[in-house]
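Undergrad: coords below, sequence missing:
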């Protein structure tokens, strides 16, 4: 068992016992959910019961839940699939809008659509806290609403934790009949999610961010929305996403989502307290530290601390902390190892140096006060060494 202090829960978090139990109970069972015999019907029942449980937790219709291999596939399916369907119905709808701070699972498909000649990418700016500039959105819609195929805006940012003004985005898009997709991978379990009440047309969630297994997620997409599949085959999942369904993973996914939603209020309060202790301690030990993102707790995730340490290289600081048993991140795990500044901080108006000097500490369900104290004990000496290394 590792004794490391793990503060990278926004990348992935340990499976909760309920999910482990639900998944392992099904691993020894045989049966393809698409088969018609008894074993297949049993596997299908596990899948459909899991789908119903996920839908109940997210407050949507079970038929709206399209199971995928995870958040990246769901984001790609939403962006590409809806954009292609809309353009097929109306060739004028070539513009795909998203924010400049999206996860690469959204940004890269949008930019790929443009590079392949399938669409025009429109990246909307954000303010200094990383929240969408609604005036900029208004300007685009006033000039080009009839050209917009789909608008994708994340519920909460994976690096800074900034919560986007999704209700305002949905209201503006609805006035023009534009479908809205939201990547809610980081929001699930941290913020109240009510898909029906939110007004979004499509929403992405992932199991391993809330204590479920890696390799499964879902795109919740209203049945009234046309989606062109990006994977063809057996016609599973409303013929939107073909592929043999992983019944054990669905069982674990459903158990994790139910628990995360049930515990969301208590989880948020506990993480807010730990976060406050961490931020206060960082400011004492590194007085010039800059905490990125909104200060208002209502406008950010409860367990994310994204901080810039002037005079440091984030990668060097990360490795110095790692050597002391503190595990954190320089940003999105999907971009780890890529020698470039955070696109999120650059979009927020930060300099290249600021963007490269940043770390993300993300708290999760196993996080404790002792974890926070370990970071605070290590951060001062590690910052000093990181700064000395740049001289």
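TA: Yep, it's here. All of these numbers come straight from a predicted model, not from anything done at the bench.
Undergrad: Only C-alpha atoms from now on, for both contacts and neighbour counts.
TA: Fine.
Undergrad: How much space separates the spatially closest residue to residue 18 that is not a sequence neighbour from residue 212?
TA: Using CA to CA, 6 or more residues apart in numbering and skipping the chain neighbours, the partner closest in space to residue 18 is residue 255 (6.1 Å). Distance, residue 255 to residue 212, using CA to CA, to the nearest Å: 8 Å.
Undergrad: higher neighbour count, those two?
TA: When residue 255 and residue 212 are compared for neighbours, residue 212 comes out ahead with 32 against 26, by other CA atoms under 10 Å.
Undergrad: right, and that one touches residue 248 too?
TA: No: Residue 212 lies out of contact with residue 248 (CA atoms under 8 Å); the separation is 11.0 Å.
Undergrad: quick one, what contacts residue 228?
TA: When contacts are counted by CA atoms under 8 Å, 6 or more residues apart in numbering, residue 228 touches 77, 80-82, 84-85, 240.
Undergrad: Within the helices and strands, which one has it?
TA: If you go by DSSP states H and E, residue 228 is not part of any helix or strand.
Undergrad: Could you check how far it is from residue 246?
TA: In this view, residue 228 and residue 246 are 22 Å apart by CA to CA.
Undergrad: can you check residue 177 too?
TA: 35 Å.
Undergrad: Looking at the two, which has the bigger crowd around it?
TA: residue 246 (21 against 15).
Undergrad: got another, please set it beside the one above:
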């Protein structure tokens, strides 16, 4: 039985070239980037070069990139770090959406418990947050807007430029969760109307456990991890130079193969959808998310007449890894908060599965999966 991995939006396989870079550093001499001797200077050089290489591709100054442990820390720190810095300015209002990653939503809940006011905007049925809704939610005491560039569950791309322009007009900070955008959308942070952006390496075939937060030069920010002067005094703790170098290599590879990857992902997507329609009929499936403003490698699809949990279990037994796009709680699958926010009808909400493609996936795997999905559905489909 084959093992087919269609969950790249969750995490991606480590690219061999990334592993090679990291192993070379791990097998080299030890060194703390903060030490002044030659061993420390070597580690510092690895770290500095990694920061420079990533900054060059995302279009910002190296000093504006702070390494973190990943996307969750970057999201948490973007909100907490700026709000702490603005504490005495009377800015107590936050705008985000009900379709965000839990790294933002759970932090927003915590901040609300501490006395901040949070406005949760609802997306439309395609997952889009309209700039008009953002403008309508702005207040005199709004401190920050936090929205995803690309939704991790449905792949919808938000109108970041328009929302950022509205934020700039109002003098409000704009944080963007760019975790799913990195490597799939060309970024130029020096031109985007964005103040902070979160990244992580493991979504682009880099190592788990390292990410970055872009903090614009003029953005007020208060460190959240104390104890040392690392990361320009913004995040204490010994940096992982090997992981940073691996992150940089992954960013470079994603940039180098950007067009080729886009074409291949589009082909996989088209083949997958057409195959399902041919096997099941177009009325038996529904694509969730925007049809055009989307990343091709993320497909959230409702396989009508079936149940998400049953589908995932049967796919797993056939060697196909997919996702509901949400976490398990106490052993039972929760329905996607993103699809709920999009106000999808129950028959779509309860039968939705996210397939996400990436490095190593082939047309042969797509064709095999389509046949297996059709077989599974014919076996388990709920009869009305």
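TA: Received, thanks. On a predicted model such as this, the values are computed, not experimentally measured, just so you know.
Undergrad: What lines up with the residue nearest to residue 18 of the first structure in the second structure?
TA: Under the alignment (TM-score structural alignment), residue 255 of the first structure maps onto residue 249 of the second structure.
Undergrad: Check residue 100 of the first structure too.
TA: Counting by TM-score structural alignment, residue 100 of the first structure corresponds to residue 98 in the second structure.
Undergrad: The residue lying closest to residue 255 of the second structure once chain neighbours are set aside: neighbouring residues, count only.
TA: Nearest residue to residue 255 of the second structure, sequence neighbours excluded (CA to CA, 6+ apart): residue 183, at 6.3 Å. Other residues near residue 183 of the second structure number 26, with proximity taken as other CA under 10 Å.
Undergrad: Next, residue 183 of the second structure: secondary structure please.
TA: Under DSSP: H, G, I helix; E, B strand; the rest coil, residue 183 of the second structure falls in the coil class.
Undergrad: Give me the common contacts of residue 255 and residue 212 of the first structure.
TA: Listed as contacting both residue 255 of the first structure and residue 212 by CA under 8 Å, 6+ apart are residue 19.
Undergrad: tell me the centre residue of the first structure?
TA: residue 185 (3.1 Å; CA atoms, centre = their mean).
Undergrad: What segments of the stretch 201-350 of the first structure are strands?
TA: Per DSSP state E, counting those that start in this stretch, the stretch 201-350 of the first structure carries strands over the ranges 202-206, 217-221, 290-292, 304-308, 326-327.
Undergrad: okay, those strands in TSV with distance to residue 353 of the first structure and mean neighbour count next?
TA: Listed next are the strands of the stretch 201-350 of the first structure as TSV, based on distance: least, CA to CA, whole Å; neighbours: other CA atoms under 10 Å:
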stretch	distance to residue 353 of the first structure	mean neighbour count
strand 202-206	32	28
strand 217-221	35	28
strand 290-292	13	20
strand 304-308	9	24
strand 326-327	22	22
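Undergrad: Out of those strands, the one nearest residue 63 of the first structure is which?
TA: Taking CA to CA, strand 217-221 is the member of those nearest to residue 63 of the first structure, at 8.8 Å.
Undergrad: Find me the equivalent region of the closest one in the second structure.
TA: Counting by TM-score structural alignment, strand 217-221 of the first structure corresponds to 211-215 in the second structure.
Undergrad: compared with the first structure, how much does the matching stretch deviate?
TA: For stretch 211-215 of the second structure, the mean deviation from the first structure after alignment is 0.5 Å (mean CA distance after the TM-score superposition for the first structure).
Undergrad: Run through who's touching that stretch.
TA: With contacts defined as CA under 8 Å, 6+ apart, stretch 211-215 of the second structure is touched by 64-71, 74-75, 78, 195-201, 247.
Undergrad: Report how many residues lie close to the closest residue to residue 72 of the first structure other than its chain neighbours.
TA: With sequence-adjacent residues excluded and distances taken as CA to CA, 6+ apart, residue 72 of the first structure is closest to residue 105, at 5.0 Å. By other CA under 10 Å, 17 other residues sit near residue 105 of the first structure.
Undergrad: Isn't residue 105 of the first structure up against residue 75?
TA: Yes: the criterion here is CA under 8 Å, and residue 105 of the first structure meets it with residue 75 at 6.0 Å.
Undergrad: what about residue 18 of the second structure, distance to residue 172 of the second structure?
TA: 38 Å.
Undergrad: So what's the residue count around the counterpart of residue 196 of the first structure in the second structure?
TA: The alignment partner of residue 196 of the first structure in the second structure, by TM-score structural alignment, is residue 190. Per other CA under 10 Å, the neighbour tally for residue 190 of the second structure reads 13.
Undergrad: Contact partners for residue 190 of the second structure?
TA: By CA under 8 Å, 6+ apart, the contact set of residue 190 of the second structure is 59-60.
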